[in-house]
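**Student:** what's the 3D shape of this:
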Amino acid sequence: MKIVIADDHAVVRTGFSMLINYQSDMEVIGTAADGRQAFEKVKSLGPDVLLMDLSMPPGESGLFAASRINDAFPEVKILILTMYDDEEYIVHTFKSGAKGYILKNSPDDELIRAIRKVHGGERYVDPVLMDDNIERLLNNEAVPEQSDKPFSILTRRELEILPLIAKGYGNKDIAEMLFVSVKTVEAHKSRIMEKLELSNRPELVEYAMKKKLIDF
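**Tutor:** Alright, predicted model coming up:
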């Protein structure tokens, strides 16, 4: 199976590449440092599995890239690799089209097992994280109170714009990055502030950091 690895740390990409290439039925055909690069690698190389970090500052994070990649290339199985064990991240990444969610500190053999499972079309959640509550959430049987913001309140585009505003990009910069008009960005910004009941940029920055939507 052909695999692309997306992580902002070169040493991580190298280490996982060595582990995966050691398997007789796996080959790493490309690597990327952020979500945008991951999209381009998937587009040009056509992998079977994309192993992608959730947080890749300062580039586009896997949290937003997963949706774009799944929409454009639904045949590619996305396995999220992360340090975050929050329920809301697990649920949101699966809603974005990911097939698996594994922690970075998992044993090597567990990572290989996860790749095989998602490649085979099965859903995978790191055993350390899996419990009855997560199972219910993934089956849409319950939604915890802490998951109501921002992932269920904001649209995908608003979730993409919020961290860019928090990082200090202006409306024109964001419009150019996302290939939309300045008026569209301004409209999204107003809706974000209204939905989250925020009144200024410092509050938005604090909120984004608290929810791990940005890293510095």
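**Student:** C-alpha from now on. contacts and neighbour counts both.
**Tutor:** Fine.
**Student:** so where do the strands sit in this protein?
**Tutor:** 2-6, 27-32, 49-53, 77-82, 100-103, 124-125 (DSSP state E).
**Student:** So for Ile161, which of those sits nearest?
**Tutor:** Closest approach to Ile161 among these (CA to CA): strand 49-53, 19.5 Å.
**Student:** Using CSV, please lay out the strands of the chain together with mean neighbour count and distance to Glu203.
**Tutor:** Compiled in CSV, the strands of the chain are given as follows (neighbours: other CA atoms under 10 Å; distance: least, CA to CA, whole Å):
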stretch, mean neighbour count, distance to Glu203
strand 2-6, 25, 31
strand 27-32, 20, 32
strand 49-53, 28, 27
strand 77-82, 26, 26
strand 100-103, 25, 30
strand 124-125, 20, 33
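**Student:** To check against the first, give me the structure of this:
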Amino acid sequence: MIRTLIVDDQSMIRVGIRAILESQEDITVVGEAENGRLGVERSRSLRPDVVLMDVRMPVLDGLAATRALLGPRRTEGHTPRVLMLTTFDLDDYIYAALQAGASGFLLKDAEPEDLLRAVRVVAAGEALLAPSITRRLIENFVETRPRQLAGDSALNGLTDREREVLRLMALGMSNAEIAASLFIAEQTTKTHVSRILQKLGLRDRVQAVVFGYETGLVTPGGQG
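**Tutor:** Below is the predicted model of the structure:
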């Protein structure tokens, strides 16, 4: 059973999300919170698998709450996955959430089936990197930042195949899509992803996507 916590200052949003999630046999809502501070407190006490976190909230916003749950100063113990609820007009803000450790993003007007898929994907330990959301957010932010030349030496430590897998990850492809594109087994793709994260010293798939853009392996608006 996937345990979820809904953190949003709009009661109608919380009610709607709860109804969708609790219609499923494998998902349950363990609690709600109307601001980031309560979200952090209830996450620590209720120990959900996935926190659905709004971006803009009173008392403590979604970014600060995500940092409190996942950042270097987090309380030791249970660490949930965070799925950000967002809109396209918060690009810089969401990029910071990526750095804080958020596992993915979902538009508030997403279809119910997209919400359910997002929760399951994030709960399974994958990052939700839909090209329509994450790629645009990262591209728009990277356009305003200088390229990280220090990352070139790290890229040189990857094999040609690993660089190609990283490039496709940065384009928002899932493991299955990468496997199909490169004509390799999905398990082989998972192995490549694991080695890439280890070699680059990255925490998760989201950081790998950010790294791909910041080092110029993939360019904003381009294909890398």
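**Student:** related to what we said a few turns ago, would you format the strands of the first structure as JSON lines with distance to Ile192 of the first structure included?
**Tutor:** Listed next are these as JSON lines, based on distance: least, CA to CA, whole Å:
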{"stretch": "strand 2-6", "distance to Ile192 of the first structure": "29"}
{"stretch": "strand 27-32", "distance to Ile192 of the first structure": "30"}
{"stretch": "strand 49-53", "distance to Ile192 of the first structure": "25"}
{"stretch": "strand 77-82", "distance to Ile192 of the first structure": "26"}
{"stretch": "strand 100-103", "distance to Ile192 of the first structure": "27"}
{"stretch": "strand 124-125", "distance to Ile192 of the first structure": "30"}
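**Student:** between those, which one is nearest to Glu160 of the first structure?
**Tutor:** strand 49-53 (16.4 Å).
**Student:** what's the angle from the closest one to strand 2-6?
**Tutor:** Interaxial angle, strand 49-53 of the first structure versus strand 2-6 (axes from the mean of the first three to the mean of the last three CA atoms, to 10 degrees): 10 degrees.
**Student:** and stretch 116-124 of the first structure, which stretch of the second structure?
**Tutor:** Mapped onto the second structure using TM-score structural alignment, stretch 116-124 of the first structure covers residues 120-128.
**Student:** Which of the strands of the first structure sits closest to Ser190 of the first structure?
**Tutor:** So among those, strand 49-53 is nearest, using CA to CA, at 29.8 Å.
**Student:** Mean distance between the closest one and the second structure after superposition?
**Tutor:** In the superposition against the second structure, strand 49-53 of the first structure averages 0.5 Å from its aligned positions (mean CA distance after the TM-score superposition for the first structure).
**Student:** and that strand, what other elements does it pack with?
**Tutor:** Applying 3 or more CA pairs under 8 Å, 6 or more residues apart in numbering; DSSP states H and E, one finds that strand 49-53 of the first structure contacts strand 2-6, strand 77-82, helix 108-119.
**Student:** Please repeat the previous calculation with a cut-off of 10 Å.
**Tutor:** strand 2-6, helix 10-21, strand 27-32, helix 35-45, helix 62-72, strand 77-82, strand 100-103, helix 108-119 (3 or more CA pairs under 10 Å, 6 or more residues apart in numbering; DSSP states H and E).
**Student:** what angle do that strand and helix 35-45 make?
**Tutor:** 170 degrees.
**Student:** Just want the angle from strand 49-53 of the first structure to helix 10-21.
**Tutor:** Using the same axes, to 10 degrees: strand 49-53 of the first structure against helix 10-21 is 150 degrees.
**Student:** which ones are touching the residue of the first structure positioned farthest from its centre?
**Tutor:** Residue farthest from the centre of the first structure, counting by CA atoms, centre = their mean, is Ser24 at 28.2 Å. Neighbouring residues of Ser24 of the first structure by CA atoms under 10 Å, 6 or more residues apart in numbering: Met1.
**Student:** So what does it match up with in the second structure?
**Tutor:** Aligned partner of Ser24 of the first structure by TM-score structural alignment: Glu25.
**Student:** what range in the second structure does the longest helix seen in the first structure sit on?
**Tutor:** When the first structure is parsed with DSSP state H, its longest helix is helix 182-195. Under TM-score structural alignment, helix 182-195 of the first structure corresponds to no residues of the second structure.
**Student:** how far does that helix sit from the chain's center?
**Tutor:** Put simply, helix 182-195 of the first structure sits 22 Å off its chain's centre (CA atoms, centre = their mean, to the nearest Å).
**Student:** Then stretch 75-87 of the first structure?
**Tutor:** Taking mean C-alpha positions (CA atoms, centre = their mean), stretch 75-87 of the first structure and its chain are 7 Å apart.
**Student:** now the end-to-end length of that stretch.
**Tutor:** End-to-end span of stretch 75-87 of the first structure (CA to CA, to the nearest Å): 26 Å.
**Student:** So which bit of the first structure is the lengthiest helix in the second structure matched to?
**Tutor:** As assigned by DSSP H, the longest helix anywhere in the second structure is helix 186-200. On the first structure, no counterpart of helix 186-200 of the second structure exists by TM-score structural alignment.
**Student:** okay, now Ala176 of the second structure: neighbour count?
**Tutor:** Using other CA atoms under 10 Å, Ala176 of the second structure has 14 neighbouring residues.
**Student:** likewise Asp160 of the second structure?
**Tutor:** 11.
**Student:** isn't Ile161 of the first structure right up against Ile192?
**Tutor:** Yes. Here Ile161 of the first structure lies in contact with Ile192, judged by CA atoms under 10 Å, at a distance of 8.9 Å.
**Student:** Quick check: buried residues in stretch 109-123 of the first structure?
**Tutor:** Buried positions in stretch 109-123 of the first structure, judged by neighbour count with 16 or more other CA atoms under 10 Å: 111, 114-119, 123.
**Student:** Report the separation between the closest residue to Leu115 of the second structure other than its chain neighbours and Asp61 of the second structure.
**Tutor:** Excluding the flanking residues, the one nearest Leu115 of the second structure by CA to CA, 6 or more residues apart in numbering is Leu106, at 7.2 Å. As judged by CA to CA, Leu106 of the second structure and Asp61 of the second structure stand 17 Å apart.
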